[in-house]
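Trainee: Turn this into a structure:
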Amino acid sequence: MKRWVYLLTSAILLTLLVGWYTANANTDLSNSEEPIELWYLKSETPLSLSDVYENDNVQWQRLDSARASFGYTRDEYWLRLFIDAKDYDRVLHVGYPLIDELDIYWVQPETIKTYELGDRQPYYERPILTSEFSVPLPAGESGTLYMSARTESSMRLPVSIRSEQRFFDAQMQKRLAEGIYFGVLLCMAVYNLFGFVASREPEFGLYSLYTLFFGGLMLSLDGLGFRYLWPDSLFLQDKGIPIFGSLTFLTAALFAYQLLRLKEYRTTLARGLFVMAGLSVLTFLVAIFASYRVSIHVLLVMAAPGCLFLLIVGAYLWRKGLVYARMFTIAWGTLLLSVMANSLGYLGVIDSMFIQRHAIMLGSGIEILLLSWVLAVRYNEQRREKLEAQERYNEELEGRVEERTFELQIALRELQDVNTELEKRNFEDSLTGLYNRRYFTQQLEKEYRRAFRNQRPLSLLMVDIDHFKKVNDTHGHFIGDQILQGLASVLKQSAKRPGDIVCRYGGEEFAIILADSLQEQAEAFAESLVKRVRKTRFATDSGARNITISVGVAELDSAAGQSTERLFKAADEALYRAKREGRDQVVTV
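Mentor: Model (predicted):
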């Protein structure tokens, strides 16, 4: 009787899953409401907007569809499309959430709007908060839109334009459909977790973990994890797919080993599951320490053979006459087909966003429901045997739990060490060895609060190398990097006080925070710095070079309640006054 209850429950959940699939078929955001004519440009080196906008020698190539797909590549791709004015608000949507860097430039007659997107940018800085990438197209505006993309994932750029109302309607329907899918996964995870608590059978616990990790993988694939669960974690967004993918295969191998009792039938296949688990651990380590490009290829190489091996295991036990092995084989066969379709989509073999984004969801949903049913049947058949051996099994289980807890503690300590090292690197500019812009922002706020609280002076210097673009254009970026390193050394040597903080703000621009310094003191320091740089000959591979710098100086007016933004803006304006008025000088405000 209980078996029919499980079958009925699975049938209901499958019906909901089919409803999800149908809803997504009608709300695919990669289908554009308006006809789009895309042109693309491939470059092995990074280009700027001026390189492609003002250069008549750029050879644009026309795309056959609005769903650009270039597979895994290290090249930078530019897209161009012309947007006509409409009398209603629209949204331009790039329906792929795994692009590392996506810069969008909307060139209009009077202005250029720039959007810096990508999953390496903080989520809440997006102009429209969606799991993919969207920018508004206000009514009555037209122009030429350029997009540059760089990614370690598959280079897929499905572009669509919809009216604002239809876009958000489709988003709502898509979220509802995805809610059904992840609701099914959560129900299965909680249901089997309760089964584990009630029965103490490890199959239930492993299957619950498997379902959760698979849910994490799908959240990473669809960009929903970055939107709802870890919007402030760029590390997890970058590593989520290989991390959750490797953990999914690890728990799948352990679950299959525990469920099927292969050691009672064929030890060779049982060892194969351990090999699969070991490879999953290695894949997990690769996911943490290697780049995304390396780890995702390792995961994709392991995914299809791993599913195929589990399929072989199920088929072998099916031939042995085990009833539940039939459903196990069908479940893994369904997932294998969906994983293969998804992998081919990422590799650019299948040019179908719908297959890539939904096949694995549909296949995994069916597979998870069927495996849950298999688990229930297996548990009922083995219940008497388990009850007879309960005491012995509990002792073995306790030992395994202690061992896994110890391994987890070791892994957590190692992960903590890695996170500490990554946090240190996050505050360091890799070229100059100075603090980076992120550290500058945090430290300026900290010094501002201290100065405001203690009513102490605080000065800020913004430093920029004069005519640095000419140096790069004439001698190359390598020589420019050597000059940047030399100037960084001079700045660091000049700022001798413990409270002086030197940061590379970006490009050829540097920032120096001078705590407990009045404007007169900061100006004197800046003047000496300008003179020292003017007299210094910087060693490069093309010979010694002289440069000059311009400096803007501003002091915090804490009595007037001046903010860090006002202070930075004042120093920045002073810097650009110095450049406008002849460079190689200091300007104060």
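
Trainee: alpha carbons only for contacts and neighbour counts from here, please
Mentor: Noted.

Trainee: gap between L269 and V159?
Mentor: For L269, the distance to V159 equals 46 Å [Cα to Cα, to the nearest Å].

Trainee: Look at these two and report which has more neighbours.
Mentor: A side-by-side neighbour count of L269 and V159, using other Cα atoms under 10 Å, places V159 first with 24 against 18.

Trainee: ok, now how distant is the closest residue to the more buried one other than its chain neighbours from K579?
Mentor: Closest residue in space to V159, ignoring its immediate chain neighbours: V94 at 4.7 Å, by Cα to Cα, 6 or more residues apart in numbering. Relative to K579, V94 is positioned 39 Å away (Cα to Cα).

Trainee: hang on, S134 is in a strand, isn't it?
Mentor: Yes - counting by DSSP: H, G, I helix; E, B strand; the rest coil, S134 is located in a strand.

Trainee: Tell me if I'm right that it and P127 touch.
Mentor: Yes - using Cα atoms under 8 Å, S134 makes contact with P127 at a distance of 7.2 Å.

Trainee: Looking only at neighbour counts, state which of those two leads.
Mentor: More crowded of S134 and P127, by other Cα under 10 Å: S134, with 23 against 14.

Trainee: Need the three-state assignment for the closest residue to the more buried one other than its chain neighbours.
Mentor: Nearest residue to S134, sequence neighbours excluded (Cα to Cα, 6+ apart): H93, at 4.4 Å. Assigned state for H93: strand (three-state reduction, three-state DSSP).

Trainee: residues touching H93, list them.
Mentor: By Cα atoms under 8 Å, 6 or more residues apart in numbering, the contact set of H93 is L29, S30, E132, F133, S134, V135, V159, S160, I161, R162.

Trainee: Would you do the same for the sequence below? I want to compare the two.
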Amino acid sequence: MKCWLNLIFLFIFTCSSTCFGEVIIDQPTQRVLIGYGLERYMGKGEPNFADTSASSFQSLESKVPNLGISPTDIWFRLPVTNKGKEKLELLLEIAYPLLDEVELFVPSSNGHYKSIKLGEHQSFSARKYKVPNYAFDIQLPGYEKTIFFLRVKSTEQIILPIYLSNERSFLKEMNDDSLISGIYIGIVGIMAIYNLFLFFSVRERGYLYYVLYVLCAGITQMGIKGYSFQYLWPNWTYFATKGPIIFGCLSGLCALLFADSFLQLPKNAPRSRRVITAFIILFVVGSLLTLLNLTQPAFMVMQLTTGAGSLFVLYLSYRVMINGYKPAKYFVYGWTILLLGSVVFLLKDYGILKYNDFTSNAVQIASVVEMALLSFGLAYSINILKEEKEASQVRELAISLENEKLIREQNIVLEQKVDERTRELTESNESLQTTLTHLKETQSQLVEAEKMASLGQLTAGVAHEINNPINFVTSNVAPLKRDIKMIWETLEEVERIAFKEGISETEKQLQIKKFKEDLDIDYLKTEVDFLLKGMHDGAHRTAEIVKSLRIFSRVDEVTLKLADL
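Mentor: You can find the predicted model right below:
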């Protein structure tokens, strides 16, 4: 064990040992890392170029300076000496696309400095070299030292891998990097599409969370490499600085949801879900802070939550694995490889490991391995579920056969008991039938007797009810005849007076009026109306009684009739 530790420390020391000093160039044919020649402005405040060009600078003594997060612009001086006699036309490349603004001050022939500004605040089409890294054309006169000034601003971590190369070496390196990133994107796309089809086939939520995690993680890695800005939103400068943070938060959130589903935390570690929920809330807060233009706090929230959440999920997966959940081993292996790749990437950023193609792409390589292992783990968990389902079906089939046997035996016993009970019921039924016949005969006799008694009561009641209204009619006949006789006499008297000769019309009217007053014709009218009304009421009540009797007897109704339900 001690020998292995010594080898690791020796490897780190060898990779990190670097000679610092002045940048001297002599016909470079390869891409040269020159970050060790950078000098940082140590003044206070936010100076402009005139302030910094006349101030003192301090050497950073690092091949790839890592300056952390800064809320203000950072100024650098870069002296480069051309040791040859020929004028060199080279490219100064800053291989860190996450910088928001990069401004290079290049000396011109008249002794003044010319500013060349690049960054994510400009659309991608404005760049001369259509690559994610920042590239500047510079000229180095022979046998001279040329001093360049550099201003850098970023909401994320500021890392400065600065290279000098000719155009051919630069383009070759960019093509190689694009090829590696293209392979990575292709693998991510294949994994996402394949597992999406599996999700539609098995309808397991773990596959959906895996697809979302793979897509967000892939876009995040492409954002770190600068390809998201180049291909996804080249003209959307607002989202260029926010995209990596937002998709970093989304990839972390989807990873937590996938871990919760894959490791079956509700069953295997229910208490840990509160911590998982807290991490998810922090990722959502980071996304909201980004949308509110608080990008530096959002980056810090995303970075801290990702680190703490990754370690916590690794611990959870290891605990679930040792508790006997077999698919968790794939998660442990994949997550461990991803964290190791992230550690290599961070050690490269802090200058502990050498800055090369392997360390620069360590996270992508580890991410591909991790995605493959997680995909295998999903398939393995589905196979385990399938085996458990098949075993459960076998158990259920055995139980079903046993139940069927018991049911057949119980049916035989039940049939015997049913036959015995049927015989008993038949005998009891015959006895009851005889008793019922006697009861029916007795009931018929009682009903007939009751009918006759009821009929007598009904007849007396009907006679009484009809007699009352008939009395109305008979009692009013004599007065009505008298009143009608008086009416006829009145008519005869009016006729006699009307045809009487020798008197005037006025005299006739006076005689008729006097006769009507003597007869009290108004009272006569009232009495006739009263008598007729009494006779009408008696007749109506008689008709109603007859109608009720007809309804009761139902002698004039058809068999079927409509009814309002």
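
Trainee: And the TM-score between them?
Mentor: The TM-score (TM-score structural alignment, normalised by the length of structure 2) is 0.58; 357 aligned residues with a Cα RMSD of 2.9 Å.

Trainee: before we move on, the earlier item: now that we have the contacts of H93 of structure 1, which one has the most neighbours?
Mentor: Counting neighbours by other Cα under 10 Å, L29 leads the contacts of H93 of structure 1 with 26 neighbours.

Trainee: and that one, that's in a helix?
Mentor: No - using three-state DSSP, the secondary structure at L29 of structure 1 is coil, not a helix.

Trainee: Make sure it is actually in contact with A170.
Mentor: Yes - with contact defined as Cα under 8 Å, L29 of structure 1 and A170 form a contacting pair (7.0 Å).

Trainee: Mutual contacts of those two, please.
Mentor: With Cα under 8 Å, 6+ apart as the test, L29 of structure 1 and A170 reach no residue in common.

Trainee: a helix runs through E110 of structure 1, doesn't it?
Mentor: No - the assignment for E110 of structure 1, made by three-state DSSP, is coil rather than a helix.

Trainee: That one and L336 of structure 1: what is the separation?
Mentor: With Cα to Cα as the criterion, E110 of structure 1 and L336 of structure 1 are 53 Å apart.

Trainee: Between the two, which is the more surrounded one?
Mentor: Ranked by neighbour count (other Cα under 10 Å), E110 of structure 1 and L336 place L336 first, with 25 against 6.

Trainee: Which residue is the nearest non-sequential neighbour of the more buried one?
Mentor: Once chain neighbours are set aside, the closest to L336 of structure 1 by Cα to Cα, 6+ apart is C307, at 5.3 Å.

Trainee: Quickly note the distance from that neighbour to G205 of structure 1.
Mentor: From C307 of structure 1 over to G205 of structure 1 (counting by Cα to Cα), the distance is 21 Å.

Trainee: L484 of structure 1 now?
Mentor: If you measure L484 of structure 1 against G205 of structure 1 using Cα to Cα, the figure is 55 Å.

Trainee: And for P231 of structure 1?
Mentor: Distance from P231 of structure 1 to G205 of structure 1, by Cα to Cα: 28 Å.

Trainee: For these two, indicate the residue with more neighbours.
Mentor: G205 (22 against 18).

Trainee: To which residue of structure 2 is T267 of structure 1 aligned?
Mentor: Using TM-score structural alignment, the equivalent of T267 of structure 1 in structure 2 is P270.

Trainee: quick one, what contacts that match?
Mentor: For P270 of structure 2, no residue meets the contact criterion (Cα under 8 Å, 6+ apart).

Trainee: give me that answer again for 10 Å
Mentor: D260, Q264 (Cα atoms under 10 Å, 6 or more residues apart in numbering).

Trainee: and if you look at W332 of structure 1?
Mentor: With Cα under 10 Å, 6+ apart, W332 of structure 1 has these contacts: 306-314, 338, 363-364, 366-368, 370-371.

Trainee: Next: P327 of structure 2.
Mentor: Residues near P327 of structure 2 by Cα under 10 Å, 6+ apart: 262-263, 317, 320-321, 374, 376-384.

Trainee: how about a cut-off of 6 Å?
Mentor: P327 of structure 2 makes contacts with G377, S381, as judged by Cα atoms under 6 Å, 6 or more residues apart in numbering.

Trainee: Which residue in structure 1 aligns with it?
Mentor: So, by TM-score structural alignment, P327 of structure 2 is matched to Y324.

Trainee: My reading is that that match lies in a strand. Confirm?
Mentor: No - the assignment for Y324 of structure 1 is helix, going by three-state DSSP, so no strand is present there.

Trainee: Next one: it from R383 of structure 1, what distance?
Mentor: Distance, Y324 of structure 1 to R383 of structure 1, by Cα to Cα: 15 Å.

Trainee: Could you do S528 of structure 1 as well?
Mentor: S528 of structure 1 sits 84 Å away from R383 of structure 1 when distances are taken as Cα to Cα.

Trainee: Could you do R271 of structure 1 as well?
Mentor: R271 of structure 1 sits 25 Å away from R383 of structure 1, taking Cα to Cα as the criterion.
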